[in-house]
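Undergrad: below are the sequence and a predicted model for it; my questions follow.
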Amino acid sequence: MRIPQIRLESTFMKIGLNIEKPVQKIEQPPAILKIEQPPAILEIETIPGKLTIDQTKAREDMDLKSIFKRVEEFAQNGYQDWLKGLERRARQGTELMKIENGGNPIADQAKENSEGTPKQFNIGWIPSYFSVKIQYDPAKVNIDVKPQKPKIEAEIRKPIHEYTPGKVSTEILQRNSLKIDFVNLFQE
């Protein structure tokens, strides 16, 4: 038996794309910098140290005294000797007033007045310990620093930007089609 048939044959459309990629070029030139650093202002003030050496006592110990010191000592010694002499004469006068109490005050006083005190001698040219006085005031240093800010000049340079846009074009590679075919059709 023959069955009539309708045959359909279709093809789809094929589209082709032509793509040109975009081109982008970016270049950044470096900035132009000018930097200047002024030196800091530095002020230094020095107060020198002071060394004081007082050897007056050491010189006095070695009997190398100043004239003013000698005059002062002689005056003091003279006054002390005068007081001792005054005290001795008053005591001896009292002894003579009381001669009736016995003893031999005239001979004793003659012996006392003729003999002096025993002399003592020591090495006279060596000064005593710590007789030289030393005083030291250390030096002082004052430092004043004033920093200076840097001077910066910057020139900014714009980037170089080149851009070529991309393109897309289409083309039909194959058109769509439809074929219709009839088979086994009766003709009467």
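TA: Here it is on my side, so go on.
Undergrad: could you use CA atoms for every contact and neighbour count after this?
TA: Fine.
Undergrad: do you know how far the residue nearest the centre of the chain is from Glu43?
TA: The centroid of the chain falls nearest to Ile143 when counting by C-alpha atoms, centre = their mean (9.5 Å). Going from Ile143 to Glu43 by C-alpha to C-alpha, to the nearest Å gives 6 Å.
Undergrad: again, but for Ile126
TA: 49 Å.
Undergrad: distance between the lengthiest helix in the chain and the chain's centre?
TA: Among the segments of the chain that qualify as a helix by DSSP state H, the longest is helix 67-97. The chain centroid and the centroid of helix 67-97 are separated by 67 Å under C-alpha atoms, centre = their mean, to the nearest Å.
Undergrad: how far does whichever helix or strand comes after it sit from the chain's center?
TA: Sequence-wise, the next helix or strand downstream of helix 67-97 (DSSP states H and E) is helix 105-114. Centre-to-centre, helix 105-114 and its host chain are 81 Å apart (C-alpha atoms, centre = their mean).
Undergrad: likewise for stretch 85-99?
TA: 80 Å.
Undergrad: residues of it that come out buried?
TA: Neighbour-count burial for stretch 85-99, counted by 16 or more other C-alpha atoms under 10 Å, picks out Gln92, Glu95.
Undergrad: here comes the other one, which I'd like you to weigh against the first:
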Amino acid sequence: MQLPQIRLESTNARIKLNIEKPVQEIQQPQAELSIEQPAAELNIERTPSKLTIDQTKAREDMDLKHISRRIEEAAQQGYQDWLDGLERRAQDGDELMRIENGGDAIAEQAKRNSEPPIYDFNIGWIPSANSVQISYDPGKVDIQWKQNKPIINARVNKPILNYEPGKTNVELARYASLKVDFENLKYVGINYEQKI
């Protein structure tokens, strides 16, 4: 027995995609950096130390005097000797003036003038204690400084962007189809008739 059949044969549609990929370019320019470091300012003021040693008295004690000191002492000694001589002569004159009062004034004056004086003298080349005067000023150092901060200038450069968007083209590579086939059917009018 043959049964009527309707055979359907379909083919799916096929899509074809043409894709252009997007292109993106990024450039990052380097940042511009400027650094300046001013030098520090340093100021040093120094008062030098001072050592003073005065050995004038020690040298005088050893009879190593400066010429100006010797001249001064000689002038004072000469003036004192002159005053002492005036006094002695006045005294001798007074004694001779009163010779009538008794006494042996001429013999005493002759004895007094003929005897050398007795000098007090010790070791002459040793200076007396504390004859060397020492004074010391340590001086002073004043240091002033100023730190200068670095001068930093930085400029950031924005990135350079180039972007081309991609494209997609859609095409039908194959259309869909439907094939209908009848078997054991007869078309009559508007109906199908079956043949048995």
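TA: Arrived safely. For clarity, every value in this text was computed on a predicted model and none was experimentally measured.
Undergrad: circling back: so the residue nearest to the centre of structure 1 touches Ile41, yeah?
TA: No - the pair Ile143 of structure 1 / Ile41 is not scored as a contact, 10.6 Å apart, by C-alpha atoms under 8 Å.
Undergrad: related to what we said a few turns ago, quick one: contacts for the residue nearest to the centre of structure 1?
TA: Contacts for Ile143 of structure 1 (C-alpha atoms under 8 Å, 6 or more residues apart in numbering) come out as Leu42, Glu43, Ile44, Glu45.
Undergrad: let me know the closest of those residues to Thr170 of structure 1.
TA: The closest of the contacts of Ile143 of structure 1 to Thr170 of structure 1 turns out to be Leu42 (C-alpha to C-alpha; 77.5 Å).
Undergrad: three-state assignment of the closest one?
TA: strand (DSSP: H, G, I helix; E, B strand; the rest coil).
Undergrad: OK, contacts around it?
TA: Contacts of Leu42 of structure 1 by C-alpha under 8 Å, 6+ apart are Ile143, Asp144, Val145, Lys146.
Undergrad: switch the cut-off to 6 Å
TA: Asp144, Val145 (C-alpha atoms under 6 Å, 6 or more residues apart in numbering).
Undergrad: pull out the buried positions in stretch 110-124 of structure 1.
TA: Buried, per 16+ other C-alpha under 10 Å, within stretch 110-124 of structure 1: nothing.
Undergrad: structure 1: strands as residue ranges?
TA: Under the criterion DSSP state E, strands of structure 1 are mapped to 5-11, 14-20, 23-27, 32-36, 41-47, 50-54, 133-137, 140-146, 151-155, 160-164, 167-174, 177-183.
Undergrad: which part of structure 2 lines up with the first one?
TA: Right, the one you point to is strand 5-11 of structure 1. Per TM-score structural alignment, strand 5-11 of structure 1 has no counterpart in structure 2.
Undergrad: what is that strand packed up against?
TA: strand 177-183 (3 or more C-alpha pairs under 6 Å, 6 or more residues apart in numbering; DSSP states H and E).
Undergrad: so the strand it packs on matches what in structure 2?
TA: Going by TM-score structural alignment: strand 177-183 of structure 1 matches no residues.
Undergrad: what is that strand packed up against?
TA: When contacts are defined as 3+ C-alpha pairs under 6 Å, 6+ apart, strand 177-183 of structure 1 packs onto strand 5-11.
Undergrad: which residues does the strand it packs on contact?
TA: By C-alpha under 6 Å, 6+ apart, strand 5-11 of structure 1 touches Asn176, Ser177, Leu178, Lys179, Ile180, Asp181, Phe182, Val183.
Undergrad: now the longest helix of structure 1 on structure 2. Mean distance?
TA: Once fitted to structure 2, helix 67-97 of structure 1 is off its aligned match by 1.0 Å on average (mean C-alpha distance after the TM-score superposition for structure 1).
Undergrad: if we can go back for a sec, how about the contacts of strand 5-11 of structure 1 in JSON lines, adding distance to Lys167 of structure 1 and neighbour count?
TA: Converted to JSON lines, the contacts of strand 5-11 of structure 1 look like this (distance: C-alpha to C-alpha, whole Å; neighbours: other C-alpha atoms under 10 Å):
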{"residue": "Asn176", "distance to Lys167 of structure 1": "26", "neighbour count": "11"}
{"residue": "Ser177", "distance to Lys167 of structure 1": "29", "neighbour count": "11"}
{"residue": "Leu178", "distance to Lys167 of structure 1": "33", "neighbour count": "10"}
{"residue": "Lys179", "distance to Lys167 of structure 1": "36", "neighbour count": "9"}
{"residue": "Ile180", "distance to Lys167 of structure 1": "39", "neighbour count": "10"}
{"residue": "Asp181", "distance to Lys167 of structure 1": "42", "neighbour count": "10"}
{"residue": "Phe182", "distance to Lys167 of structure 1": "46", "neighbour count": "10"}
{"residue": "Val183", "distance to Lys167 of structure 1": "48", "neighbour count": "11"}
